[in-house]
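> Would you be able to build a 3D model of this:
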Amino acid sequence: MTHGPRYTALVDRLPASVPFVGPETAERERGRPFKARIGANESVFGPSPKAIEAMSREASETWKYGDSLSYDLRMALADRLGVGAGNIIVGEGIDGLLGYLVRLVVGEGDKVVTSFGAYPTFNYHVTGFGGELVTVPYRDDHEDPEALIAKAGEVGAKLVYIANPDNPMGTWHDAATIQRMIDAVPDGTLLVLDEAYLEFAPEGAAPAIDPDDARVIRMRTFSKAYGMAGARVGYAIGAEPLITAFNKIRNHFGMARISQAGALAALHDDAWLAQVQGKVSAARDRLAETARENGLTSLPSATNFVAIDCGADGDFARRVLAELVARDIFVRMPFAAPEDRCIRVSVGHPEDMDAFAEALPQALAAARA
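Below you'll find the predicted structure:
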C-alpha cells in the first residue's frame, strides 16, 4: 500500500531547492546577526514615509481580503506610464509574475532561452513547469541581446529572458539596443524584459513602451528603488490579451491590502524616490572607491549594487565571500564563470559601507593565505 501524495512525474524528479538562501537562514546557522546586510539588493533606505503611513492606516483593515483587481494601483500605474489599465497586471513581486507567465506558456519540453548565470529564480520557474533551459554566455560582462535572439530563433523558444539593467553584474544596454532586440524577436517567441532596477539606470536605458506590442512583456517592481521588498509588489506591462490571460491562473487574492496601499502611496512620492536614487549613487561611488583602495576593479553599475572583480577565478572569489561572511558582512556573488570572479555588494548606509571597507582587506588577505 502506498501512503502519501502521488506526485506528478515532473515534480517527482525535481530537486527540492530554492534559488536563494536568505540572510535569516544564514544568521540562524551562524548563531549571530550580520553587521551589514548588503547582499540581497534590498533598499536599506526603506520605503517612503508616506507609504509607511498608508500601510499603517490599512493595517486595521487587514481583516479584509485585498482588492482582487488591485484596481487603484493599476489605474495609477497606467496613468503614470501612459498605457491602459488593461495593459497592467499586479502580482506578488516580479518573482510571482514570472511564475505565472511561465505557467501560461511553457509546457514540458518547451525551450526557454536565457543567459548562463542570469537571474536564478526565472530558471527555477522554467524548470518547475518542465521547460528546457537553453543558455548563451555573457559577453564582456553584459547579457548578449544578439546571441539571445539568435538562439531563440534556432531552438524555437517560447520565452527569451533578459534583465536590463542586469542582475548579477549591474551592467546595462541602451534603449536602442533593447528596441532592436524587441524588433528581432522570432515569431512565436515572447521577450521577457526584466526592468527591476530601471529606476537606478541612467536616462536612455529603456525604450518607449508600446502597450500593444505582443512581442514583449516588461516586468517592474516596488522591491528595489521603492524599498518595499517585504511587501511583494510587482507589475507587468504588456499587450492586453496577454495581460488578460493571467486571470486564468493567477492567485486573485495574492496581493495584501497593506501592500497595495503602500505601493500606491510610494508611487506618488517622487521626492523620496529621488532622495533614494541620490543615496544609491553616492554609495555606489563609495564601493568603487573601496575596490580601488584594495587594488580591485568594479564594474559600472546601473543598479543598487556593485560587482567587484576580485582579480582571480571563482574559487578565489568564493573564499573572499566566505571570509566576508565570517566577518559578519552579508554579500553574494554570481554563480557562473567567468562572472563568478566577482562579488556582488548591495549599497547601504554609510555605516554599512564603512563595515565593508574595514572587512574587505582582511577578507582578501585571508583568502590569499
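> all contacts plus neighbour counts: C-alpha atoms, from now on.
Will do.
> Break down this structure into its helices, ranges please.
Listed in chain order, the helices of the chain (DSSP state H) span residues 9-13, 23-30, 49-59, 71-81, 93-105, 120-128, 145-155, 175-183, 240-245, 257-267, 270-293, 314-326, 350-368.
> helices and strands around the first one, which ones?
In other words, helix 9-13. Of the remaining helices and strands, none touches helix 9-13 by 3 or more C-alpha pairs under 8 Å, 6 or more residues apart in numbering; DSSP states H and E.
> From the chain's centroid, how far away is that helix?
Computed by C-alpha atoms, centre = their mean, to the nearest Å, the chain-centroid distance of helix 9-13 equals 27 Å.
> which residues touch the residue lying closest to P168 once chain neighbours are set aside?
Excluding the flanking residues, the one nearest P168 by C-alpha to C-alpha, 6 or more residues apart in numbering is P334, at 5.9 Å. Going by C-alpha atoms under 8 Å, 6 or more residues apart in numbering, P334 touches G117, P168, M169, D340, R341, C342, I343, R344.
> Mind doing that once more with 10 Å?
117-119, 167-169, 307, 314, 317-318, 340-344 (C-alpha atoms under 10 Å, 6 or more residues apart in numbering).
> this one next, for a side-by-side:
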Amino acid sequence: MTDKTTHSPHLTPLAASLPATVPFIGPEAQERANGTAFKARLGANESVFGPSPKAVQAMADTAADAWMYGDPESHDLRHALSATHGIPAENIVVGAGIDGLLDSIVRLTVTQGDHVVTSAGAYPTFNYHVTGYGGTVHTVPYTADHEDPERLIAKARQVGAKLVYISNPDNPMGTCHDAQTILLMIQNLPEGCLLVLDEAYVELAPDGTAPAFNIHDPKVIRTRTFSKAYGLAGARVGYAVGHVDLISAFNRVRNHFGMSRVSQAGALAALADAEWLTHVRRQVQTSRAALTQIAEDNGLTALPSATNFVAIDCGQDGAFARAMLTGLTARGIFVRMPFVSPQDRCIRISCGSPQDMALVAAALPEALTEASAAAPATSRNL
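Model prediction:
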C-alpha cells in the first residue's frame, strides 16, 4: 500500500521522514473505541478536584468577551506571576501549557543534526518536538526510579548536547530530587548547553524540591503549568522562567495569539486563590495515601510520590503491568504506565476523589488476579 503521507509533495523532507505518532492516546479515543465511558479518569494526571471556583467564575464572566483575542502579551498574568515569584515580568513567558512552551524552546535552540539528552522513558512529548525540528535524541537510564542528573550531564558532554531535559518531580515515576541536586546539575552543565527543567508538579512536591529562581543564569529555563495543581489542564496555560535574553527570544517564534482570553482569566484567578491550592494539596495527599494503601492491600508496592499520581510496582515485568492496565481499562478505570523497562513494571494512577479510590480498590484485585492467571502465557510471548 502506498504511503501517501511520506510521498506527499507538500511535506518537507524532514516531515516526510517522521513517523505519524501520537505521544498519548487520549481517554476519549479509548472511550470511542470501547463504546463506553470510563468510570474513573485517572490516567492523564489531571486534577479531578477541579479548578478554583473563583477561576471557574472568572472564565464564565469572560466567556461573553470571547469574541476578542486574548492579550498577546498575557500582561496581567505575567505580572501576577512576577509578584508571586518575586521576579521581573520580563523573565516570564506564558504559553499554551508546557507542551507549547517546549515546542518554542526546541524551535529556538535545535536544528537538523543537533544533539539533545533526556532520560529513557521520560516525558515523550519533548522528544516529539526535538525530532520534529531535526534534532537527535540521546537517552540515559533512570537510576533507582529517579532521573539521573550525573548520567544526563555525562551524556551531554559526550555528544555535545544543545539541550538537557529533566522533570523534577518526575513523570512517570513521581520521584524527585532536592534543590541542591538540581543546582549542582546546573553548575555542571557543559559549555553551550541549556537545561530544560520541567516543574509541572512542583506545587505538589515537598518543600526544598525547587531551587530559588536565578533569572541571571542563562544555562537553565524552567517551565511550570496550571494543568496540575491548579486544575486547568483543559485551559492550556503554562509559563517559562529564564534569562531575559532567552525569554525575549520567544517573541521570534511563539504563537502570539495562542492564549485565549478565557484561559488567561482563569489562570489569573486560580493564581490568586491560595486557599484552593492548599485544599487541592490536601486532597492529593489523601489520595496518594489511599493509593499506597490499595497497593499494599494487594501485595504491591507504591513508589513514594511528589506528584498528583502514584506509580505502583506490579512486581513483575512490563508485560504483566500491561495486563494489569488492560484489566483496569476493561473495568472502566483509565490509567497509564511507563513505556520503557524497567519502569514499565509499574502502572501509574492519578490521584482522585474518594469515589475514584473506591473504584480502584474494587477493580485492582480483579485485574491482578486476571493478570496473574495469564502470566505464564504472557511470559511466553515476550
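> care to give me the TM-score?
Here the superposed chains carry a TM-score of 0.99, computed using TM-score structural alignment, normalised by the length of structure 1; 368 aligned residues with a C-alpha RMSD of 1.0 Å.
> In TSV: the helices of structure 1, plus distance to L299 of structure 1.
Below are these laid out as TSV (distance: least, C-alpha to C-alpha, whole Å):
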stretch	distance to L299 of structure 1
helix 9-13	39
helix 23-30	24
helix 49-59	32
helix 71-81	30
helix 93-105	25
helix 120-128	21
helix 145-155	19
helix 175-183	20
helix 240-245	36
helix 257-267	30
helix 270-293	8
helix 314-326	15
helix 350-368	17
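> so where in structure 1 does stretch 339-348 of structure 2 end up aligned?
Using TM-score structural alignment, stretch 339-348 of structure 2 lines up with residues 335-344 of structure 1.
> what lines up against I25 of structure 2 once you look at structure 1?
In structure 1, I25 of structure 2 lands on V21 (TM-score structural alignment).
> how about that match, what does it touch?
By C-alpha under 10 Å, 6+ apart, the neighbours of V21 of structure 1 are A40.
> Pull up the aligned stretch in structure 2 for stretch 144-157 of structure 1.
Against structure 2, stretch 144-157 of structure 1 falls on residues 148-161 (TM-score structural alignment).
> Contacts for that stretch, please.
Taking C-alpha under 10 Å, 6+ apart as the rule, stretch 148-161 of structure 2 contacts 110, 114-119, 135-143, 162-166, 177, 181-182, 184-186, 188-195.
> Spell out for me the ChimeraX command that would select the buried members of these.
Entered in ChimeraX, the line below selects the buried ones among the contacts of stretch 148-161 of structure 2, by 16 or more other C-alpha atoms under 10 Å:
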select :110,114,115,116,117,118,119,135,136,137,138,139,140,141,142,162,163,164,165,166,177,181,182,185,186,189,190,193,194,195
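> among the helices of structure 1, which is nearest A196 of structure 1?
Proximity to A196 of structure 1 (C-alpha to C-alpha) singles out helix 93-105 among the helices of structure 1, at 7.7 Å.
> ok, average deviation of that closest one from structure 2?
If you overlay the two and look at helix 93-105 of structure 1, the average distance to its match in structure 2 is 0.4 Å (mean C-alpha distance after the TM-score superposition for structure 1).
> now stretch 198-206 of structure 2, how far from the centre of its chain.
With C-alpha atoms, centre = their mean, you get 10 Å for stretch 198-206 of structure 2.
> cool, and stretch 285-301 of structure 1?
23 Å.
> Ok, stretch 22-33 of structure 1 next?
22 Å.
> ok so, going back, tell me the span between the first and last residue of the match of stretch 339-348 of structure 2.
Using C-alpha to C-alpha, to the nearest Å, the end-to-end distance of stretch 335-344 of structure 1 comes to 11 Å.
> do the same with stretch 209-221 of structure 1
Start-to-end, stretch 209-221 of structure 1 (C-alpha to C-alpha) is 16 Å.
> try stretch 137-149 of structure 1
13 Å.
> And the aligned partner of N87 of structure 1 in structure 2, how close does it get to P218 of structure 2?
Aligned against structure 2 by TM-score structural alignment, N87 of structure 1 finds its counterpart in N91. Distance of N91 of structure 2 to P218 of structure 2, given as C-alpha to C-alpha: 11 Å.
> Same question for N127 of structure 2.
22 Å.
> So for these two, which sits in the more crowded spot?
N127 (21 against 16; other C-alpha atoms under 10 Å).
> pretty sure that one is touching L163, no?
No. N127 of structure 2 is beyond contact range of L163, at 11.2 Å (criterion: C-alpha atoms under 10 Å).
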